[in-house]
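Visitor: everything below, folded, please.
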Amino acid sequence: MVPITTIVITGGLALAVIGPVTRHLGDLLTQGIVMIYDAAPAVGALLFGSLYAPLVITGMHHMFIAVDLQLITQNGGTFIWPMIALSNIAQGSAALAMFWVAKNANEKSMASTSALSAYFGITEPAMFGVNLRHKFPFYAAITGSALAAIFVSLNGVLAPAIGVGGLPAFISIMVQHIPMFLVGMAIVLIVPFLLTVLLHNISKKRAQKSQA
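Guide: A predicted model of the protein is given here:
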């Protein structure tokens, strides 16, 4: 009785309460970010680049697909999709850095496969299996994502369609904006990787000092 009762109660709450409430909050959050982006692109990009990965944890990131499609219909392009793709790449780069510094074979295997997955748009393995577990790789990824989001926003990078949210994402970018998007990709490939390695070394030194 316990499993079925649990499923019925939590399922009912999810459909009747949690789903509608989080959807409404998601709509408000999306509208707020778009308004801030219209008023101050750098600030809006900073917020989006910083908040997108945490929203993936809650599952609320799916709401941006509708916003992307609306922006494409109204303006011929969306500024959100390029930042989503860059955020995914950033999570992959942080996981790849953990593969570089890890000593345990299992951790190396998890980090390498999840990094590859994130580079092709599926970030959950990297986030839940590696980055959030160690914390600092997640923060490093958010930092790189925010910096890249600001860069592409200030350069007016737009996507006329949505596609794979990782390394192949440049295919979905307007041709004239691809060079600036590639620079944004370089940022999320390099910054999260180096920052993760740096934070790992700092954490390791502190652990050694505490044991001494």
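Visitor: contacts and neighbour counts: CA atoms only from here.
Guide: Will do.
Visitor: quick one, what contacts Trp100?
Guide: Lys108 (Cα atoms under 8 Å, 6 or more residues apart in numbering).
Visitor: does it sit in a helix, a strand or a coil?
Guide: In terms of secondary structure, Trp100 is helix; the call rests on DSSP: H, G, I helix; E, B strand; the rest coil.
Visitor: how far away is Val191 from Leu69?
Guide: Applying Cα to Cα, to the nearest Å, one obtains 30 Å for the distance of Val191 from Leu69.
Visitor: what about the two, which has more around it?
Guide: Neighbours of Val191 and Leu69, each counted by other Cα atoms under 10 Å, are more numerous for Val191; the result is 22 against 18.
Visitor: residues contacting the more buried one?
Guide: If a contact means Cα under 8 Å, 6+ apart, then Val191 has 140-141, 143-144 as its contacts.
Visitor: before we move on, what about Ala126?
Guide: Contacts for Ala126 (Cα under 8 Å, 6+ apart) come out as 91-92, 95, 111, 114-115, 117-118.
Visitor: that one - nearest residue in space that isn't next to it in sequence?
Guide: Closest residue in space to Ala126, ignoring its immediate chain neighbours: Ser114 at 4.6 Å, by Cα to Cα, 6 or more residues apart in numbering.
Visitor: pull out the buried residues from the host helix or strand of that neighbour.
Guide: When elements are defined using DSSP states H and E, Ser114 is found to belong to helix 105-119. By neighbour count with 16 or more other Cα atoms under 10 Å, helix 105-119 contains the buried residues 108, 110-119.
Visitor: the structure of the following sequence is requested for comparison with the preceding one:
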Amino acid sequence: MSKDTLYKNAASEILKLIGGKENIVSAAHCATRLRLVLKDDSLIEKDKIENVELVKGSFLNGGQYQVILGQGIVNKVYAYFALEANIKEMSTSDVKNDAMQKLNPIQKIARVLSNIFVPIIPAIVASGLLMGTLGALKAFGLESMSQTWWWSMLDWFSSSAFIFLPILVAFSAAKEFGCNPYLAAVIGGIMIHPSLQNAWTIGGGYKTMPILGGIIKMPLVGYQGTVLPILLVIWIMSIIEKRIRKIVPDVLDIFVTPFLTVLLTGFLALSIVGPFAMLIGNGISIFLTFAITKFGIFAGLLFGGTYSIIVITGIHHSFHAIELTLLAKTGANTLLPIWSMANFAQGGAALAVYFKTKNSKTKSIALPSALSAFLGITEAAIFGVNLRFRKPFLAALAGGAVAGAYVATTKVAMNAIGLTAIPALTIVKPGSMVNYVIGLIIALTVSFSITYFLGIEEE
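Guide: Modelled structure (predicted):
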């Protein structure tokens, strides 16, 4: 059978087993998966779909039914799928918009936060790598060179993303909330204006300025490195801008709308919303820092053991905001190492399935899924392998819990967000490197051993 025939047959079978073209709301594909939003998810014949040749697994998450086909295959299957279903070429963002309509409120919030923070992850990763470089130089005793031009430049480069974080978040949030991203960037600039105190160097406390006849004592503090204040402010700005645009005549819109939007949003940002949101953000940071510092082993067990369950719900996308807040406030991301252990454990369980199974198709899915999880991408391992056989998933939860407890107890920390498992070695703080690697070994050993010992039940 030719490859084209394989692709065509797979597309035809998948279409039939999801309820036919009448059940499709939208369809697109990413690098490895067919992404479908369906009218009625109950029509999906999941077990039969996963037995279709070329299909490596499938799962329903975030309002989308995703069929794992693999890189280089999915686009070819999709071409036949779109032709047979008579649908036009769509982007993954189109599918995401349709999928949003099927989510519950908590999932929608998580998806919104994901859409805001995922685009800025490269900037945070770059800064984290630069911080790691500086940390490594210090570890090798080169701190005496801190007065050199290149050291100063590395220092500027590594801190800029966090200093100007409100502007990055503002721009990305404005796109998600449907308001002007350039006005949002101006608001972000207002919140880190050099006339305000630096949030990292306040020391003796905030200076205040009485406004509105002394009714409000506005803290003269900048919001460098903060996340929650700018998120709330830009959400409010989106409401203000849309309301103003509705009542301002078109001929005056270009003058009046930006003027009033910046004026009103800027005032609310500095006087009410910013201070309130900063209190909440500080509270979250204090709580998490306290939990990991005082109850490290229990926090690690809990977070590491439940993270993969949270991944299934899709709510984990919202954790970027919490991690950024923690990173900005304390200079260390102590949550990401725990997530990393959970991800690596999923890879260990999938690898054990590869060695344990006698089914050639399961082997062909398990090994690449394990390797993907070792690189921090766990969907294939979780949905394509471990959940299917149940015991490997439970073994991975155990591996994540034990390894999570270890890295929490040994205070492993990272300089950025967005990378887990092996790629995260590049953003681990130099003093944490050995314990991070030990944690990965624990995650792999525990999940692999339990899966191999318990075995898997195959039809």
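Visitor: quick check: TM-score for this pair?
Guide: Overall, the chain-to-chain superposition scores 0.82 on the TM-score scale (TM-score structural alignment, normalised by the length of structure 1); 198 aligned residues with a Cα RMSD of 3.0 Å.
Visitor: over in structure 2, see which of the contacts of Ala126 of structure 1 survive.
Guide: Compared against structure 2 with both residues aligned by TM-score structural alignment, their matches' Cα atoms under 8 Å, these retain 91-92, 95, 111, 114-115, 117-118.
Visitor: check contacts around the equivalent of Thr6 of structure 1 over in structure 2.
Guide: Superposed on structure 2 with TM-score structural alignment, Thr6 of structure 1 falls opposite Lys39. With contact taken as Cα under 8 Å, 6+ apart, Lys39 of structure 2 is in contact with 23-25.
Visitor: so of the residues you listed, which ones are in strands?
Guide: With strands defined by DSSP state E, the entries of the contacts of Lys39 of structure 2 inside them are 24-25.
Visitor: using ChimeraX, define a selection of the buried residues within the contacts of Lys39 of structure 2.
Guide: To isolate the buried subset of the contacts of Lys39 of structure 2 in ChimeraX, counting by 16+ other Cα under 10 Å, use the following:
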select :23,24
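Visitor: ok, now how distant is the match of Thr6 of structure 1 from Tyr78 of structure 2?
Guide: The span separating Lys39 of structure 2 from Tyr78 of structure 2 equals 19 Å under the rule Cα to Cα.
Visitor: please, where are all the helices along structure 1?
Guide: According to DSSP state H, structure 1 carries its helices in the segments 2-13, 19-39, 41-58, 63-75, 80-101, 105-119, 124-126, 132-134, 136-154, 178-211.
Visitor: please name the nearest non-neighbouring residue to the most centrally placed residue in structure 2.
Guide: For structure 2, the residue lying nearest the average C-alpha position, counting by Cα atoms, centre = their mean, turns out to be His317 (4.0 Å). For His317 of structure 2, the nearest residue in space outside its immediate sequence neighbours is Ser114; the separation is 4.9 Å by Cα to Cα, 6+ apart.
Visitor: so what's the residue count around the one you found?
Guide: Taking other Cα under 10 Å as the criterion, the count of residues near Ser114 of structure 2 is 19.
Visitor: what about the aligned residue in structure 1 for Tyr452 of structure 2, neighbour count?
Guide: Taking TM-score structural alignment, the alignment pairs Tyr452 of structure 2 with Val197 from structure 1. Applying other Cα under 10 Å, we find 21 other residues in the vicinity of Val197 of structure 1.
Visitor: and the closest residue in space to Val197 of structure 1 that isn't next to it in sequence, what does it touch?
Guide: Nearest-residue entry for Val197 of structure 1: Ala97, 6.1 Å, with adjacent residues in sequence omitted and distances by Cα to Cα, 6+ apart. Ala97 of structure 1 makes contacts with 192-194, 196-197, as judged by Cα under 8 Å, 6+ apart.
Visitor: ok, and the contacts of Lys39 of structure 2 in structure 1?
Guide: For both residues aligned by TM-score structural alignment, their matches' Cα under 8 Å, a contact is called conserved when the aligned residues also meet in structure 1; among the contacts of Lys39 of structure 2 this holds for 23-25.
Visitor: which outside residues touch the helix holding Ser114 of structure 1?
Guide: The contact list for helix 105-119 of structure 1 (Cα under 8 Å, 6+ apart) reads 88-89, 91-96, 98-100, 102, 123-126, 129-130, 166-167.
Visitor: ok, of the contacts of Ala97 of structure 1, which one's closest to His134 of structure 1?
Guide: Ranking those by separation from His134 of structure 1, with Cα to Cα as the measure, puts Thr196 on top at 10.0 Å.
Visitor: that closest one against His134, yeah?
Guide: No - using Cα atoms under 8 Å, Thr196 of structure 1 is not in contact with His134; the gap is 10.0 Å.
Visitor: the more surrounded of these two?
Guide: For Thr196 of structure 1 versus His134, the count of surrounding residues by other Cα under 10 Å is larger for Thr196: 27 against 14.
Visitor: my read: Ala169 of structure 1 touches Ile84, true?
Guide: No - if you go by Cα under 8 Å, Ala169 of structure 1 and Ile84 don't touch, sitting 9.6 Å apart.
Visitor: count of neighbours near the equivalent of Asn104 of structure 1 over in structure 2?
Guide: Residue pairing (TM-score structural alignment): Asn104 of structure 1 is matched to Asn359 of structure 2. The tally of other residues near Asn359 of structure 2 (other Cα under 10 Å) stands at 11.
Visitor: contacts only, for the residue lying farthest from the centre of structure 1.
Guide: In structure 1, Met1 marks the outermost C-alpha relative to the chain mean, sitting 39.1 Å out by Cα atoms, centre = their mean. Residues touching Met1 of structure 1, when contacts are defined by Cα under 8 Å, 6+ apart, are absent altogether.
Visitor: relative to Ile9 of structure 1, how far out is it?
Guide: Between Met1 of structure 1 and Ile9 of structure 1 the distance is 12 Å, computed by Cα to Cα.
Visitor: could you do Ala169 of structure 1 as well?
Guide: Computed as Cα to Cα, the Ala169 of structure 1 to Ile9 of structure 1 distance reads 40 Å.
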